[in-house]
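> Sequence first, then the predicted structure:
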Amino acid sequence: MSARGTIRALVTASAVSGLLASGAGARTLDLADPQDAVTVSRKMGCSVKDNVPVVFHWTGRAYSRVPGEPDRHLFDVEGMNIRQCGTVTDPERGTGYRMVSRELMFYQDPETGAVLDRWTNPWSDETVKVYHVANDPVNMHPVYPVGAGGEPYAIPNAAVKGRWFSMPIEVPLFYRNPLGGAYQDYVGNKYHAMEIFDFSAEAETVLDGSTDTADAFVAWVRIADWLPWMKMGGRPGMMVLNATGRMLGGFSDLPPAMRERIEADYPAFTAPPPVDDRRPNETSWTYFKKQIDAESARPE
């Protein structure tokens, strides 16, 4: 039997064993077991039940960092991601899951907390229109107990620390900027950012084979280029965002003010995409480009 075949057989046996154990009563999931690791990963992000919407909600602050001047608290932020998972199977890689989602984040006045429609740039004194984050979809590649190269799945850097389970994720981003031209390989201007997620939950809940979700908390840091709608041009500097949040049961558990704004202005975001959604992912930059292009195409 090939190495991949051996791993697949072990994973299949583990899955069967887990189903038998769950029928007899709850068992403790084992992070060293690839099938259990997939289950833990799924519980930290959504529900082990298919087509059950889950929401992450977060609040935080956004700062500027410019060489030679103090950091400025530019905005508060409030965001949500509504998602669901579906089971997927592969003859070589076993049974896993795929997560699909939509996400919104509003920029708020740091003094009043009001959602901003216009913002005065303190460096240029120009008042600009605010484009909030409205990314639809934000979907992930399937997660299987067997990796693409035949390796057993493991959650990188996941650990149990006392009563807490932690799952840190760093996402370095460096790719062609959709607002740039065709010559970025020669002149630079590629999009450059770092996303840092630190998920945590009570280990007892995460590793309990009878629970559907982990009731997870998240800390999120984003270090990135200026937001395009700020019209900063080539001014040196960057944005630093810091936020914390948690998993909620569903859309109805969001704060009332946010829920009402979504229902009025972003009704598609009251539910996740279907689990078979195959659209390309949206980013803040691609969404902004679509908005600007659409506005430019409108007759005067």
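Arrived safely. Numbering: from 1, shown residues only.
> going forward, measure contacts between C-alpha atoms and count neighbours the same way
OK.
> chain center to stretch 235-249: distance?
11 Å (C-alpha atoms, centre = their mean, to the nearest Å).
> hmm, who's touching that stretch?
In this structure, residues lying in contact with stretch 235-249 by C-alpha atoms under 8 Å, 6 or more residues apart in numbering are 53-67, 77, 215-227, 254.
> Longest strand in this protein, please.
strand 72-90 (DSSP state E).
> Comparison target, given below:
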Amino acid sequence: MTLRLLQSPGLTTEKDPELNLDDPETNFMSLMKLRGDLSGKDFFFAFPGQAWAMVPQEQNLKCFRTFGFGSGRLEKVAEGYRIFSREVLFYLDPVTGEILQEWSNPFLGGRKVEVVHIQNDPVNGVFPRSGPGPLAPPYPYVSCGDMVAFQWNFFIQHPAAMKRKEYPLYSSGDIDQHAELWGLMGRKSDIRNPDTTSAYCTMSWSRVADWLPFMEMGNAPGKMVFHSHSLKLMDGPRELPRKVLDYIEKHHSEYLAAPTVWNGPQMTSSAQVFKGIIDKRRAGQ
């Protein structure tokens, strides 16, 4: 078997005669088939993992187990594909796995804080066939034998949703600086198969970011590190653990289907959602 990488001036490898991922169109369509379903049907991912706190020169602490679920849909357009999606992520007790409603923050002497789960709706964007932008190809990859892994690295810096002056308990700073690191893995034989529109895919997702706003850590030194592995649910939400599916059906049933309305790219963030909750409470709503 031969290890192959996306070609670069300083490192070239032999091209794959069956699936040439250095060809721009093949590279693009291969990732689309792994990430979604080319037929336009809804697709689903589950992503269990962990969330750790790292306090510099002091300690590392596993704060939560996590369980995420997302639904999405691809729509072919002139420039490439639109993705319509929404996602939830629940914070679980690190020992029992129970979905938390409150959490005893050990960094605050065990004071209880209300847990606010991630509810990003919608997360809509465009995968363009070419051009600038974080979602544009060519997508870096590594392949060997029948396996291929694509990589996305997003290092993000922009004004924070909550400024320190107005939200001192919840904001780590006026700039939101974080990283989202993705790997998307599948089989080249699934991608090449003309009888399927959706190739099975596993993903890895890591996030390095400031404190979660609900932890009420303000600008104390420290970072949160998330690490999850995601599985494409080829048989839909019924593949979820029964307890998780019951919770979603009861509290977040809209997440069991992809959004249907396109109002342009809309990348809802958990910080925006949390700010909305706090603003409503301050307004007495």
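In hand now; what should we look at? As the structure is a computational prediction, the values presented were derived from the model and not from experiment.
> Work out the TM-score between the chains.
The TM-score (TM-score structural alignment, normalised by the length of structure 2) is 0.84; 260 aligned residues with a C-alpha RMSD of 2.3 Å.
> What subset of the contacts of stretch 235-249 of structure 1 is buried?
53-65, 77, 215-226, 254 (16 or more other C-alpha atoms under 10 Å).
> Of those residues, which belong to strands?
54-65, 77, 217-224.
> Which element is encountered next along the chain beyond the longest strand of structure 1?
Using DSSP states H and E, the helix or strand that follows strand 72-90 of structure 1 in sequence is strand 94-108.
> for that following strand, packing partners?
helix 3-24, helix 34-45, strand 72-90, strand 133-135 (3 or more C-alpha pairs under 8 Å, 6 or more residues apart in numbering; DSSP states H and E).
> could those be laid out in a markdown table, adding distance to residue 179 of structure 1?
What follows is those, written out as a markdown table (distance: least, C-alpha to C-alpha, whole Å):
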| stretch | distance to residue 179 of structure 1 |
| --- | --- |
| helix 3-24 | 42 |
| helix 34-45 | 31 |
| strand 72-90 | 23 |
| strand 133-135 | 16 |
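> Comparing the ones you listed, which comes out most buried?
Greatest average neighbour count among these goes to helix 34-45 (a mean of 24), per mean count of other C-alpha atoms under 10 Å.
> Please name the residues that touch residue 284 of structure 2.
Counting by C-alpha under 8 Å, 6+ apart, residue 284 of structure 2 makes contact with nothing.
> quick one: the residue most central in space within structure 2 from residue 238 of structure 2, how far?
Nearest to the mean C-alpha position of structure 2, counting by C-alpha atoms, centre = their mean, stands residue 205 at 6.4 Å. Per C-alpha to C-alpha, to the nearest Å, residue 205 of structure 2 is found 22 Å from residue 238 of structure 2.
> Please check which part of structure 1 stretch 113-123 of structure 2 corresponds to in the alignment.
Matched against structure 1 by TM-score structural alignment, stretch 113-123 of structure 2 falls on residues 128-138.
> cool, and stretch 176-186 of structure 2?
The counterpart of stretch 176-186 of structure 2 in structure 1, using TM-score structural alignment, spans residues 191-201.
> mean deviation (superposed) between the matching stretch and structure 2, please.
When structure 2 is overlaid, stretch 191-201 of structure 1 sits 0.7 Å from its aligned residues on average, using mean C-alpha distance after the TM-score superposition for structure 1.
> The residue nearest to the centre of structure 2 matches what in structure 1?
Residue 205 of structure 2 maps onto residue 220 in structure 1, by TM-score structural alignment.
> what does residue 30 of structure 2 give?
So residue 30 of structure 2 corresponds to residue 40, using TM-score structural alignment.
> now swap in residue 230 of structure 2 and tell me
Match for residue 230 of structure 2 (TM-score structural alignment): residue 245.
> residues near its match, how many?
19 (other C-alpha atoms under 10 Å).
> Work out for me the element it sits within.
According to DSSP H and E, residue 245 of structure 1 maps onto strand 238-248.
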